[in-house]
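Colleague: Sequence first, then the predicted structure:
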Amino acid sequence: MKSFKAGQTAVRRGVHRTGRVWSEHALRLVADTSEALVAACAPGAGTRWPALYVKARDEGGRSVRTQAFDAMAMGMWELADAVWQETELLLWKPPTAWFSVNAFYTSGGLRNWYVNVEHPTRRTTDGFDTFDLTVDLVVDADLTGWQWKDEDEYAHVRRLGTVTDTEHQAVNAARDQVLAMLAERCGPFADAAAWSAWRWNRAWPAPRLPRPAKAAPGGCSGRRLNQR
């Protein structure tokens, strides 16, 4: 298994089961151990997303997000360049887990935790591949409350067949595992104080994607992408 050094750029790709890339996100490696890969980014980090998804983020339109999922199901999307903004991100991804734990930071410190349900990691030359399975868990910064997010979109991708029955079973298992981690205060939640105190290393420039993207139709390239 390829390992990474602290400070190295790693690209997190979302790869559809057809092999097509759905998203790319440039991250900076913080640690790479047998337990988990830990990576981070700050405003200015390079990303690429389907053009409809970028449009939905710019305009705040849920209907456009639905169109993006429809395009995914039909295999008809183009990637557009975007830039991460507003928050710093610290990500914890165990190699075989069907989720990652993410912490979002603003100038006031840790804003919230965000558990992204997704495929296990597949290492690549430039970083690692996974695939977002739509449903997420938002957790209060002090771990006192939580709520599931995007259940409506998850139901939609289930109807489209984007999330298969086998993946659905893995999603349900991941839900239980994450809630158990919260209850037992394990994983990154075991050291919540240290995570709360973390901030981006100012000596590190914002990570960049290693390859230029072909411009998407409609002039969407170069947009800014808000955090979740």
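Modeller: Arrived safely.
Colleague: From now on I want contacts and neighbour counts done on CA atoms only, so please keep to that.
Modeller: Will do.
Colleague: so what does the helix or strand hosting Ala183 touch, helix or strand wise?
Modeller: Using DSSP states H and E, Ala183 sits within helix 165-184. Helices and strands touching helix 165-184, as assessed by 3 or more Cα pairs under 8 Å, 6 or more residues apart in numbering; DSSP states H and E, comprise strand 109-118.
Colleague: Following the chain onward from the strand it packs on, which element is next?
Modeller: Counting by DSSP H and E, what follows strand 109-118 is strand 122-123.
Colleague: and after that next one, which helix or strand comes next?
Modeller: Past strand 122-123, the next helix or strand by DSSP H and E is strand 127-130.
Colleague: Report the angle between the next helix or strand after that following strand and strand 109-118.
Modeller: Downstream of strand 127-130, the first helix or strand assigned by DSSP H and E is strand 132-140. Relative orientation of strand 132-140 and strand 109-118, computed by axes from the mean of the first three to the mean of the last three Cα atoms, to 10 degrees: 150 degrees.
Colleague: can you give me the offset of strand 132-140 from its chain's centre?
Modeller: 10 Å (Cα atoms, centre = their mean, to the nearest Å).
Colleague: Tell me what angle it forms with helix 165-184.
Modeller: 20 degrees.
Colleague: In the protein, which strand is the longest?
Modeller: The single longest strand within the chain, with elements called by DSSP state E, is strand 21-32.
Colleague: Quick one: list the elements packing against it.
Modeller: strand 9-15, strand 37-41, strand 46-50.
Colleague: Give me the buried stretch members for the helix holding Ala183, please.
Modeller: Of the residues in helix 165-184, those with enough neighbours to count as buried (16 or more other Cα atoms under 10 Å) are Glu167, Ala170, Val171, Ala174, Arg175, Val178, Leu182.
Colleague: okay, pairing it with this:
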Amino acid sequence: MESFEAGQTVVRREVHRSGRVWSEHALRVVADTPEALVAACSPGAETRWPALYAKARADGDRSARVEAFDAMATGVWELADAVWQETELLLWKPPTAWFSVNAFYTSAGLRNWYVHFERPSRRTPEGYDTFDLTVDLVIAPDLTGWEWKDEDEYAHVRRLGIVTDTEHQAVDAARDRVLAMLAERSGPFADAAAWTTWRWNRAWPPPRLPGRRRTAGA
């Protein structure tokens, strides 16, 4: 499949193994190379989330997140239209990696690095498909400290069978790889200064989902 062009809108979809869409997120391409796809969004970017997950974010109620995972295990959920809020996002996704490296920015600058552990990407005509495997790594802006996030939810989705033993092994290997990259200052961490000073291109409007199309998860 051909590379995406800088400035092009792409859609990051999370697709459950059942084939149902768990979420959609409109992004703009910053760069697309054999090493990684780099994409970004700003507040106002269009998304679709599971309705229970959207409620959890709106209410600050983590128990609703557990309900969302329980619904995921049953294969039955509803999606809700939403928009990205508060932060600018820059992400780095190698095609075969079980993770993506993300950076979140506020008006004060780089807030933190955030590593999602997720399935390798599968290119589509409109972007790529993956699936977030719940556990995350939060890294300080200056790369001097880090902490694991959502280990409790990861244990829950493991119990539910959402993350298989094979995927768990891949996540463990990916954790080691990311920590090695951080220690070696490789991957995006090799150019941390450029990432720290990055800002959304104001010539780009917030990306929109193509046609607000109906999907398998609707």
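Modeller: Looks like it came in fine. Predicted, not measured: the structure shown is a model, and the values here were computed from it.
Colleague: Can you pull the TM-score for these?
Modeller: TM-score of the superposed chains, computed with TM-score structural alignment, normalised by the length of the second structure, equals 0.97; 214 aligned residues with a Cα RMSD of 0.8 Å.
Colleague: before we move on, the earlier item: just checking the distance from the helix or strand following the helix holding Ala183 of the first structure to the centre of its chain.
Modeller: Downstream of helix 165-184 of the first structure, the first helix or strand assigned by DSSP H and E is helix 192-197. Centroid displacement of helix 192-197 of the first structure relative to its chain, using Cα atoms, centre = their mean, is 20 Å.
Colleague: and what of stretch 27-40 of the second structure?
Modeller: On Cα atoms, centre = their mean, the centre of stretch 27-40 of the second structure falls 13 Å from that of its chain.
Colleague: circling back to that earlier point, superposed on the second structure, where does the longest strand of the first structure end up, distance-wise?
Modeller: Once fitted to the second structure, strand 21-32 of the first structure is off its aligned match by 0.2 Å on average (mean Cα distance after the TM-score superposition for the first structure).
Colleague: and that strand, which stretch of the second structure?
Modeller: Mapping strand 21-32 of the first structure onto the second structure (TM-score structural alignment) gives residues 21-32.
Colleague: Show me what that stretch is in contact with.
Modeller: 3-16, 37-41, 45-50, 79, 207-209, 215-218 (Cα atoms under 8 Å, 6 or more residues apart in numbering).
Colleague: for Glu118 of the second structure, what are its contacts?
Modeller: Applying Cα under 8 Å, 6+ apart, the residues contacting Glu118 of the second structure are Trp98, Phe99, Ser100, Thr130, Phe131, Asp132, Leu133, Thr134, Val171.
Colleague: Who wins on neighbours among those residues?
Modeller: Phe99 (28 neighbours; other Cα atoms under 10 Å).
Colleague: burial measure for the closest residue to that residue other than its chain neighbours, as a count.
Modeller: Leaving out its chain neighbours, the residue that sits closest to Phe99 of the second structure by Cα to Cα, 6 or more residues apart in numbering is Phe117, at 4.1 Å. If you count neighbours by other Cα under 10 Å, Phe117 of the second structure ends up with 24.
Colleague: Same question for the one 4 residues further on.
Modeller: A count of neighbours around Ser121 of the second structure, defined by other Cα under 10 Å, yields 23.
Colleague: Buried members of the contacts of stretch 21-32 of the second structure into ChimeraX, please.
Modeller: Restricted to buried positions by 16+ other Cα under 10 Å, the ChimeraX selection for those reads:
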select :4,7,8,9,10,11,12,13,14,15,16,37,38,39,40,41,45,46,47,48,49,50,79,207,208,209,217
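Colleague: what about the aligned residue in the first structure for Arg123 of the second structure, distance to Ala73 of the first structure?
Modeller: Aligned against the first structure by TM-score structural alignment, Arg123 of the second structure finds its counterpart in Arg123. From Arg123 of the first structure across to Ala73 of the first structure, the span is 25 Å (Cα to Cα, to the nearest Å).
Colleague: What of Pro94 of the first structure?
Modeller: Taken as Cα to Cα, the span from Pro94 of the first structure to Ala73 of the first structure is 28 Å.
Colleague: Over to Arg224 of the first structure?
Modeller: Arg224 of the first structure is 25 Å from Ala73 of the first structure, by Cα to Cα.
Colleague: before we move on, what about Ala192 of the first structure?
Modeller: 38 Å.
Colleague: ok, back up a step: next, the angle from the longest strand of the first structure to strand 132-140.
Modeller: Using the same axes, to 10 degrees: strand 21-32 of the first structure against strand 132-140 is 50 degrees.
Colleague: Would you mind listing the buried residues in strand 21-32 of the first structure?
Modeller: Here strand 21-32 of the first structure shows Val21, Trp22, Ser23, Glu24, His25, Ala26, Leu27, Arg28, Leu29, Val30, Ala31, Asp32 as buried, counting by 16+ other Cα under 10 Å.
Colleague: Tabulate those residues (JSON lines), appending distance to Asp150 of the first structure.
Modeller: Formatted as JSON lines, those follow (distance: Cα to Cα, whole Å):
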{"residue": "Val21", "distance to Asp150 of the first structure": "22"}
{"residue": "Trp22", "distance to Asp150 of the first structure": "18"}
{"residue": "Ser23", "distance to Asp150 of the first structure": "18"}
{"residue": "Glu24", "distance to Asp150 of the first structure": "21"}
{"residue": "His25", "distance to Asp150 of the first structure": "21"}
{"residue": "Ala26", "distance to Asp150 of the first structure": "24"}
{"residue": "Leu27", "distance to Asp150 of the first structure": "24"}
{"residue": "Arg28", "distance to Asp150 of the first structure": "27"}
{"residue": "Leu29", "distance to Asp150 of the first structure": "28"}
{"residue": "Val30", "distance to Asp150 of the first structure": "29"}
{"residue": "Ala31", "distance to Asp150 of the first structure": "30"}
{"residue": "Asp32", "distance to Asp150 of the first structure": "30"}
